[in-house]
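Visitor: next comes the sequence, and after it the predicted model I'd like to discuss.
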Amino acid sequence: MEKTMVNEQPTENIMGTLPVGKLLMKMSVPMILSMMVSSLYSIIDSIFVSRLGDNALTAMSLATPISSLLACITVGFTVGMNAVLSKKLGEGDSETANKAAGNGLMINWIVAAIFLVFGLFFTRMFYTFQTDVVEIQNLGVQYTSITCIFAFGLANQTMLERMLMATGKPLGSVFSLFTGTIVNLILDPILIFGFFGVPALGMRGAAIATVAAQFAAASVALGFNMKVNKEIKFGLSMFKPHGKTMKEIWAVGLPAALQQSISPLMIFGMNQILLGFTTAAPAVYVIYVRLQSIVLIPIWGLRNTVVSIISYNYGAGYRERIKKIIRICLIATIAITCVGVVIFQSIPSQLLALFNASGEVLDIGIVALRIISFVFPFSGITLILGAFFQALGKSMNTLMVSIIQCVLMLVTATLLAHFGSVYTVWFAFIITEVIVALIAGLFMRNVNENVILRIGKGV
């Protein structure tokens, strides 16, 4: 039976004392539920927008790289804040942990300001570069300009929710995300189609509903932090720039942000390849991305949770706990993703029906979902290994894996598009994800030998 450990403090955070299995359930289940709720943002938008026509859905697909880039960068820096904050709590350094929270917020504010400038001046250029279809351009500009100008809502929401996770208070994060999703669900049909005297705003309505939901969620997360998060002392002092803390956040957060930002780049590239066949193909792709997120949400939730848990135990020197956490996470990842494969193979047409798919979108979509779904176990393994790298101070491994993934995907898809059809392009996912998972596994073996086995204290 696992021992309860005390880190020479009167009381220690549950991340260092609770039995590993129970800890993962306590921390990851609320995070997974909250991320499932969060994913409904984009899924709900896509379902309602699909009722505006195929061009609207294609416009949303072309918008995905920007909205994903914003989310990825802000999440990346929260990973850095999370790792530093959790590690400092594990070391008993509450003062530096508090500085990590404040400095992390400031970094995300800078990111939001950059996207505000993009939303004001560069969205039209972004769409004219991708397509000559004026309707798709106009619809995309309507959506993206609003979500970028009001990026501060997402920046605050992301960081404030992760503060709750980093300090072992996942329930607050669940309530925050649940609030945002309910707001989005209520406002989407009202603002898109026009109800209760509100004019129909179409794509603008979808964007307004999204940013309103993000600000609502951020407000709830702030309230929970102020009320129940005793590890963080909110005040002006936490926002004073602290060079060493900022450097530590950047050391983990920047590679994480860059690593996650490669995914939007890959989406952008795939959209250009698919547009070479038909405008229906990017619509299929955005449907796949939305549906894939449902399958991988448990892995993303586990990933985001385990960064804090492993970082804490790494700071505290608990080697055996770290090894056990890694083992359980890998088993859970394989089991969850295999279920996803079975679902996608069994009911692809029903899944596409959620997005009002018909005609060419339906024909291409059924084949695409059945082919791509085989990559889920490999994608899941790569994702969870990336969390281990980040928590153990090897974020560059995660970045390298993502770069390889992006380059390999685009090269393979380009070759398959040149020599085949829109149906053969989907095999690029299988080729890429299998190779990338093997590379990530080799990196993990090196991390095990050079980091985990050298941690000074075991149980």
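Guide: Here it is on my side, so go on. Numbering: from 1, shown residues only.
Visitor: all contacts plus neighbour counts: C-alpha atoms, from now on.
Guide: Fine.
Visitor: strands of the stretch 301-450 of the chain, start to end?
Guide: In the stretch 301-450 of the chain, no segments count as strands under DSSP state E, counting those that start in this stretch.
Visitor: please name the residues that touch the residue nearest to Gly80 when sequence neighbours are not counted.
Guide: Spatial nearest neighbour of Gly80, chain neighbours left out: Gly253 (3.8 Å); criterion: CA to CA, 6 or more residues apart in numbering. Neighbour list for Gly253: 76-81 [criterion: CA atoms under 8 Å, 6 or more residues apart in numbering].
Visitor: give me the neighbour count for Thr432.
Guide: Thr432 is flanked by 23 other residues according to other CA atoms under 10 Å.
Visitor: equivalent analysis for Lys240, please.
Guide: 12.
Visitor: you'd agree it is up against Leu105?
Guide: No. If you go by CA atoms under 8 Å, Lys240 and Leu105 don't touch, sitting 11.1 Å apart.
Visitor: OK, contacts around the spatially most central residue of the chain?
Guide: In the chain, the C-alpha nearest the mean C-alpha coordinate belongs to Cys72, at 6.1 Å (CA atoms, centre = their mean). Contact analysis of Cys72 by CA under 8 Å, 6+ apart lists 257, 260-261.
Visitor: and with 6 Å instead?
Guide: 260-261 (CA atoms under 6 Å, 6 or more residues apart in numbering).
Visitor: then this one, side by side with the first:
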Amino acid sequence: MGIPMMLSMLINSLYNIVDGIFVARMSEDAMMAISLVYPVQNLLHSIAVGFGVGTNAVIAIFLGSRKGDAASSAASQGILLNLCHGLLFMVFGILFMRPFLNMFTSNETVIAYGMQYGIIVLCFSMIHTTELSFEKIFQSVGRMKTSMISLGSSCMINIILDPLLIFGIGPFPEMGIRGAALATGIGQTTGLCIYLLASRIKPLNLQFKMQYFKPDKNICRRLYGIGIPATLNMALPSFLISALNILLGTFSDTQVLVLGIYYKLQSFLYLPANGMIQGMRPIMSYNYGARESSRVRSIYQTALYIIILILLAGTVLCLAVPDQLIHLFSDNTETIVAGRRALRIICIGFTVSGVSVVTAGALEAMGKGIHSLLISCMRYIVLILPLAFIFSHFFGVNGVWHAFWITEVITAVTSGLIFYHQYRAIA
């Protein structure tokens, strides 16, 4: 179940990098603009995926407990509520996009690019949240190959359309940064259409009847009980990036750009790891619902070993060829030198972060959303921001980068203890 999602996430991370490369070819202002908009995109994605994770876990737990009607209700209400989330985010996101950008830059060119890109992306909010609801529902019943096909197709359409719409190749209009945003929206629409078509060709073992769409207080409570912490887990990086952008901006715009490039590159590492987590979650939730504690432990250990290997490979890559990685996004010598230094420091914490990543996913699968949120708060707020602020005063910008790996070490130890305590409660 994990391999199809790892492959699709690998393609997704490739899209993130390719998208950045094409935009960077326009100008560094354009690259900085999408770096500033990224937290907004990530927040929307976090809301959709986080609530989808809640839907996924509740469905799998109900199926493991042999409660088919309750599982169908959870799936139906999950889609409806996430659709509403997308509508609200679109309205408020468009209204507050310019004030948000003004917080980080006074460069009118960057702000103009950010507005052009951000508003088009936000117009596809409802499609994106609905697509991700179906993704989690298909995963909850073991239809991982369909998720792989949908996500892979979505990303490939995006990758193909990016240069065509940005630069106006062939019959396509030259749309600049708007083209990158439109390619993203078309890719998301493609993914949703594939899910709808797949559910017609081979129906899910869940039912979508009007009676199941009627809000049920108990099911909604369980959906949000896992979904809200999961959403906050995924939204916290957006908060972290915005806060670090402010801190790094006191040094130079180059450091802000380096942070944006780093998050593009790290998606190539952490998204495949997240694919393994997505494969782990429904199996663990099902066995947790069936009270198979030994299987829960085995699933956790297996996922941990695999993800540590993935992160170890990423560490080697960042230490060996940092210049080449940064050069994908910038030809500026100052940016490459600053990026090399940042990558080599940050990557020290990659491997150990696997413990926190797997533990947070396992706790969500067990319905322990608050415990998972605690781990994410440590990674993205409680430790890293104070450490970055304090270290920056003593070691300059290098202190900010050192805060990353120190945070990962402390959080890994804490998260391991949390999982051990929760596992003993069900063993």
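Guide: Structure's in. What do you need? Just so it is clear, the model here is predicted, and its values are computed rather than measured.
Visitor: so the residue nearest to the centre of structure 1 is in which element?
Guide: Cys72 of structure 1 is located in helix 54-91, with elements delineated by DSSP states H and E.
Visitor: quick one: average offset of that helix versus structure 2, please.
Guide: When structure 2 is overlaid, helix 54-91 of structure 1 sits 0.8 Å from its aligned residues on average, using mean CA distance after the TM-score superposition for structure 1.
Visitor: in structure 2, what range does that helix match?
Guide: Alignment of helix 54-91 of structure 1 against structure 2: residues 28-65, by TM-score structural alignment.
Visitor: next: stretch 182-193 of structure 1.
Guide: By TM-score structural alignment, stretch 182-193 of structure 1 lines up with residues 156-167 in structure 2.
Visitor: now do the helices in the stretch 251-400 of structure 2.
Guide: 253-289, 293-320, 322-327, 333-346, 353-365, 369-377, 384-395, 397-426 (DSSP state H, counting those that start in this stretch).
Visitor: ok, back up a step: whichever helix or strand comes after the helix holding Cys72 of structure 1 to helix 54-91, inter-axis angle?
Guide: Per DSSP H and E, the first helix or strand lying C-terminal to helix 54-91 of structure 1 is helix 94-121. Helix 94-121 of structure 1 runs at 160 degrees relative to helix 54-91, counting by axes from the mean of the first three to the mean of the last three CA atoms, to 10 degrees.
Visitor: how much does the helix or strand following helix 94-121 of structure 1 stray from structure 2?
Guide: Helices and strands here follow DSSP H and E; after helix 94-121 of structure 1, the next one along the chain is helix 123-130. Superposed on structure 2, helix 123-130 of structure 1 shows a mean distance to its aligned partners of 0.9 Å (mean CA distance after the TM-score superposition for structure 1).
Visitor: what range in structure 2 does the helix or strand just after helix 123-130 of structure 1 sit on?
Guide: Per DSSP H and E, the first helix or strand lying C-terminal to helix 123-130 of structure 1 is helix 134-149. The aligned range for helix 134-149 of structure 1 in structure 2 is 108-123, by TM-score structural alignment.
Visitor: what about that stretch, how far off from structure 1?
Guide: Looks like 1.1 Å for stretch 108-123 of structure 2 (mean CA distance after the TM-score superposition for structure 1).
Visitor: and that stretch, what's buried?
Guide: Going by neighbour count (16 or more other CA atoms under 10 Å), the buried part of stretch 108-123 of structure 2 is 110-123.
Visitor: out of those residues, which one sits closest to Arg25 of structure 2?
Guide: Arg25 of structure 2 has its nearest neighbour among these in Tyr113, at 13.9 Å by CA to CA.
Visitor: stretch 411-425 of structure 2 against structure 1, how far on average?
Guide: Comparison of stretch 411-425 of structure 2 with structure 1 after fitting gives an average deviation of 1.3 Å (mean CA distance after the TM-score superposition for structure 1).
Visitor: before we move on, the earlier item: can you tell me which residue in structure 2 aligns to the residue nearest to Gly80 of structure 1?
Guide: Per TM-score structural alignment, Gly253 of structure 1 is aligned with Gly227.
Visitor: tell me the counterpart of Leu132 of structure 2 in structure 1.
Guide: Match for Leu132 of structure 2 (TM-score structural alignment): Thr158.
Visitor: give me the nearest residue to its match, chain neighbours excluded.
Guide: Of all residues not flanking Thr158 of structure 1 in the chain, Val75 sits nearest, at 6.4 Å (CA to CA, 6+ apart).
Visitor: element containing the residue mapped onto Leu222 of structure 1 from structure 2?
Guide: In structure 2, the residue paired with Leu222 of structure 1 is Leu196, using TM-score structural alignment. Secondary-structure assignment from DSSP H and E places Leu196 of structure 2 in helix 177-201.
Visitor: which other residues reach the next helix or strand after that helix?
Guide: Using DSSP H and E, the helix or strand that follows helix 177-201 of structure 2 in sequence is helix 210-213. By CA under 6 Å, 6+ apart, the residues outside helix 210-213 of structure 2 that reach it are 73, 76-77.
Visitor: residue range for helix 210-213 of structure 2 in structure 1?
Guide: Taken onto structure 1 by TM-score structural alignment, helix 210-213 of structure 2 occupies residues 236-239 there.
Visitor: roughly how far out does the matching stretch sit from the chain middle?
Guide: On the basis of CA atoms, centre = their mean, to the nearest Å, stretch 236-239 of structure 1 sits 28 Å off its chain's mean C-alpha point.
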